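the following block contains a protein sequence and its predicted model.
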Amino acid sequence: MNKGLALLWAVVGTALLAAISYGMATGSTGMAVLFSVISFFFIGAGFIVKAKQRKRSEQQE
């Protein structure tokens, strides 16, 4: 994964985790659960993208 994409993924992932904290602090259970599910899939998608890019770069060598 290139540095720009990794930085974008890290910033968005951190923002989603901060949104979970905000939802918990305000007592909004639905918001906390929603952002938990979104962050789970977003972080998982990051691992998938990284694995696909690594596999593609290994095939080119």
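Structure's in. What do you need?

please make it C-alpha for all contacts and neighbour counts, starting now.
Fine.

mind listing the helices for the protein?
Taking DSSP state H as the criterion, the chain contains helices spanning 3-26, 29-60.

output the ones you listed in JSON lines, with mean neighbour count appended to each entry.
Below are the helices of the chain laid out as JSON lines (neighbours: other C-alpha atoms under 10 Å):
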{"stretch": "helix 3-26", "mean neighbour count": "14"}
{"stretch": "helix 29-60", "mean neighbour count": "14"}
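
here comes the other one, which I'd like you to weigh against the first:
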Amino acid sequence: MSKSLSLLFAVVAVALMVATAFSINTNGWLALSFGILTCMVIVAGFVIKAKQIKKLPNS
């Protein structure tokens, strides 16, 4: 995975974690939504990384 793509996933995941933390105080359902969305972004990062590693030729 390229460094810029890794950075993008990291920044988006951290932003969603911060949004989850702020929304815990105000609305539980919103916090749950942000938490699920955060997990989905993290998993998507791992999936993309695995697919890119799989595409690389064995050398």
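That came through, no problem. Here the structure is a predicted model, which is why all the values come from computation and not from measurement.

can you pull the TM-score for these?
Here the superposed chains carry a TM-score of 0.91, computed using TM-score structural alignment, normalised by the length of structure 2; 59 aligned residues with a C-alpha RMSD of 1.2 Å.

in contact with Ile24 of structure 2, which residues?
Contacts for Ile24 of structure 2 were tallied using C-alpha atoms under 8 Å, 6 or more residues apart in numbering; they are 30-31.

ok, 6 Å please
Ala31 (C-alpha atoms under 6 Å, 6 or more residues apart in numbering).

any idea how far it is from Met1 of structure 2?
Look at Ile24 of structure 2 and Met1 of structure 2: by C-alpha to C-alpha, to the nearest Å, they are 32 Å apart.

same check on Leu56 of structure 2?
Going from Leu56 of structure 2 to Met1 of structure 2 by C-alpha to C-alpha gives 11 Å.

how about Lys49 of structure 2?
To Met1 of structure 2, Lys49 of structure 2 is 6 Å away according to C-alpha to C-alpha.
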